[in-house]
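Participant: Mind looking at a prediction? Sequence and model below.
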Amino acid sequence: MAGWMEVVTTAFLLQLLALPGEKGQFVIAGLSTRYNPYWVVAGAATAFGGWTVVEILLGEALKNALPEAYLDAITAGLFVAFAGLILYSLHRGNDGADTTNRGRPRSNGGDAEGHDGAEAPDDEGVFEQAGGYLTAFSVMGVAEFGDKTQLVTISLAVQYGAHPGIWVGEMLAIIPVSLLTALVFHRGSRRFDSGWFHYAAVVVFLLFAADIVSGYVFGFSVLPI
């Protein structure tokens, strides 16, 4: 049986090489422009971790567990749905800002620290950010099927068997890279005009949905990933 460090190191390096350009990282980037990046990474990591366990235990049999066309259809639908949710949140946010600006006086006698007794926005509330966790978990749970990262896990399981070092090595690669991606896009969307980042996220989700449909309608992928 291969040594622990050998398996962990091999899994870490192979997964690290497979991550660049993976659609999962684009999904994390897009969701992080809307939600707290730590919740997004937590949801994505939960899906990653769960899939990795299943892949290690079942190996190649996983690919025959569900028809790939069904999983692709679900994935495309989720991408379109999340693009729609981002557009809706932008529209709702703009309407809310207009209403507030029209209906609230410039000064309401708040204290010296700027507290006016008004209820704080719920964008960073527990329920709002729990939505970020659930959104990331649901889309990554389906979108990961058939990706390079999953194929790496299956190939490692074929080589080393159900070795826990595979899971450890892959998570050591996936979580830091995902967190870096999420933080970069989250902070970038706050520093610059967040509307453009949100619209970019919408475009990314719709492109992935179109790519899946193109594979079935035209027989080829339109994206190089």
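Facilitator: Happy to help now that I have it.

Participant: For the rest of this, base every contact and every neighbour count on C-alpha atoms.
Facilitator: Will do.

Participant: Could I get the contacting residues of the most centrally placed residue in the chain?
Facilitator: Nearest to the geometric centre of the chain sits Ile28, at 3.1 Å (CA atoms, centre = their mean). For Ile28, the contact set (CA atoms under 8 Å, 6 or more residues apart in numbering) comprises Val40, Val41, Ala44, Ala136, Ser178, Thr181, Ala182.

Participant: Now the two most distant members of these.
Facilitator: The two members of the contacts of Ile28 with the most space between them (CA to CA) are Ala136 and Thr181, at 13.6 Å.

Participant: Which of these two has more residues huddled nearby?
Facilitator: The neighbour comparison of Ala136 against Thr181 (other CA atoms under 10 Å) goes to Ala136, with 26 against 20.

Participant: Figure out the helix or strand that the more buried one lives in.
Facilitator: helix 126-143 (DSSP states H and E).

Participant: Do a quick rundown of the strands in the chain.
Facilitator: Using DSSP state E, no strands are found in the chain.

Participant: any idea which helix is longest in it?
Facilitator: Using DSSP state H, we find that the single longest helix of the chain is helix 68-103.

Participant: tell me the angle of that one relative to helix 126-143?
Facilitator: Counting by axes from the mean of the first three to the mean of the last three CA atoms, to 10 degrees, helix 68-103 lies at 160 degrees to helix 126-143.

Participant: Tell me the buried residues in helix 68-103?
Facilitator: 71-72, 75-83, 86-87, 90 (16 or more other CA atoms under 10 Å).

Participant: putting a second one here so we can go through both:
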Amino acid sequence: MHPFLTSTALVALAEIGDKTQLLSLLLAARYRAPIPIVLGILVATLANHGIAAGVGDMLARVLEPSILNWAVVLSFVAMGLWILVPDKLDEEDLSKRSARGIFLTTALSFFLAEMGDKTQVATIALAARFSAWIPVVAGTTLGMLLANVPVVLFGHRFADRLPSRWIHAVAAVMFIVLGALALRTALLTR
């Protein structure tokens, strides 16, 4: 699978019901200004996932291939299981509107919400697996936008209608399949 397409699909599916998607919904409901919110999401995701992919790429260069292969196997399987645990976001976690504006509030909130989040960990694993920093960051960023922009634009009307349980199950299966493929590679390079 191509790193860009894999990264896009996995993050878009993993993001459904994630706390950052809930944050998108709260920001949209509070500020009703989609353009600065979407731009804030874009900038925060590029920064956060850029750092994460850099870490994953560095791990791919520093670790022995056999250790890296097993780390990738464990990462993908763990991600597949972690996706099945639903996220919650308290209203108090949402930053207050400041003089810096909606864009800065969104960018900062999103950047912080993504720290240690499933999609950040997935970005590290994808970058380590594919050793392709730019396609992974571009794909994970597009996946975040595909999952969050509709929420910003229409989410408050349709939030209850999405079958998030099924979407999480599909994303979990995709991560576990990638883990199985990585396992095959790990076993062949022993």
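Facilitator: Thanks, I have the structure now. Just so it is clear, the model here is predicted, and its values are computed rather than measured.

Participant: Which secondary structure elements does the helix holding Ala136 of structure 1 sit against?
Facilitator: Applying 3 or more CA pairs under 8 Å, 6 or more residues apart in numbering; DSSP states H and E, one finds that helix 126-143 of structure 1 makes contact with helix 23-32, helix 37-58, helix 68-103.

Participant: So for Val7 of structure 1, which of these sits nearest?
Facilitator: Here helix 37-58 is closest among these (CA to CA), at 12.8 Å.

Participant: Can you spell out the matching residue range in structure 2 for the closest one?
Facilitator: Using TM-score structural alignment, helix 37-58 of structure 1 lines up with residues 34-55 of structure 2.

Participant: just how off-centre is the matching stretch within its chain?
Facilitator: Counting by CA atoms, centre = their mean, to the nearest Å, stretch 34-55 of structure 2 is centred 10 Å from the centre of its parent chain.

Participant: Mean deviation, that stretch versus structure 1?
Facilitator: Compared with structure 1 after the fit, stretch 34-55 of structure 2 shows a mean deviation of 0.9 Å (mean CA distance after the TM-score superposition for structure 1).

Participant: picking up where we left off before, the longest helix of structure 1 to helix 23-32, inter-axis angle?
Facilitator: 20 degrees.

Participant: Please render the buried residues of helix 68-103 of structure 1 as CSV that adds distance to Ala173 of structure 1 to the earlier fields.
Facilitator: What follows is the buried residues of helix 68-103 of structure 1, written out as CSV (distance: CA to CA, whole Å):
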residue, distance to Ala173 of structure 1
Leu71, 25
Asp72, 26
Thr75, 24
Ala76, 26
Gly77, 28
Leu78, 26
Phe79, 25
Val80, 29
Ala81, 29
Phe82, 26
Ala83, 28
Ile86, 29
Leu87, 32
Leu90, 33
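
Participant: among those residues, which two are most distant?
Facilitator: Every pair of the buried residues of helix 68-103 of structure 1 checked by CA to CA; the farthest is Leu71 and Leu90, at 28.7 Å.

Participant: circling back to that earlier point, show me what the longest helix of structure 1 is packed up against.
Facilitator: helix 126-143, helix 194-217.

Participant: out of those helices, nearest to Met171 of structure 1?
Facilitator: helix 126-143 (14.6 Å).

Participant: contacting residues around the closest one?
Facilitator: 24, 27-28, 31, 35-36, 39-48, 51, 71-72, 74-75, 78-79, 122-123.

Participant: Of these, keep whichever come out buried.
Facilitator: Members of the contacts of helix 126-143 of structure 1 classed as buried by 16+ other CA under 10 Å are 24, 27-28, 31, 35-36, 39-48, 51, 71-72, 75, 78-79.

Participant: Counterpart of Ile212 of structure 1 over in structure 2?
Facilitator: Checking with TM-score structural alignment, Ile212 of structure 1 has no match.

Participant: Ile212 of structure 1 contacts Asp72, doesn't it?
Facilitator: Yes - contact criterion CA atoms under 8 Å: Ile212 of structure 1 and Asp72 qualify, at 6.6 Å.

Participant: Stretch 99-118 of structure 1 maps to which residues in structure 2?
Facilitator: Under TM-score structural alignment, there's no match for stretch 99-118 of structure 1.

Participant: What's the match for Ile102 of structure 2 in structure 1?
Facilitator: Checking TM-score structural alignment: Ile102 of structure 2 goes with Gly132.

Participant: can you put the helices and strands packed on helix 126-143 of structure 1 in JSON lines and add distance to Phe145 of structure 1?
Facilitator: Formatted as JSON lines, those follow (distance: least, CA to CA, whole Å):
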{"stretch": "helix 23-32", "distance to Phe145 of structure 1": "10"}
{"stretch": "helix 37-58", "distance to Phe145 of structure 1": "9"}
{"stretch": "helix 68-103", "distance to Phe145 of structure 1": "8"}
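
Participant: Now render the contacts of Ile28 of structure 1 as TSV, adding distance to Thr100 of structure 1.
Facilitator: Shown next, in TSV, are these (distance: CA to CA, whole Å):
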residue	distance to Thr100 of structure 1
Val40	29
Val41	32
Ala44	35
Ala136	31
Ser178	36
Thr181	33
Ala182	30
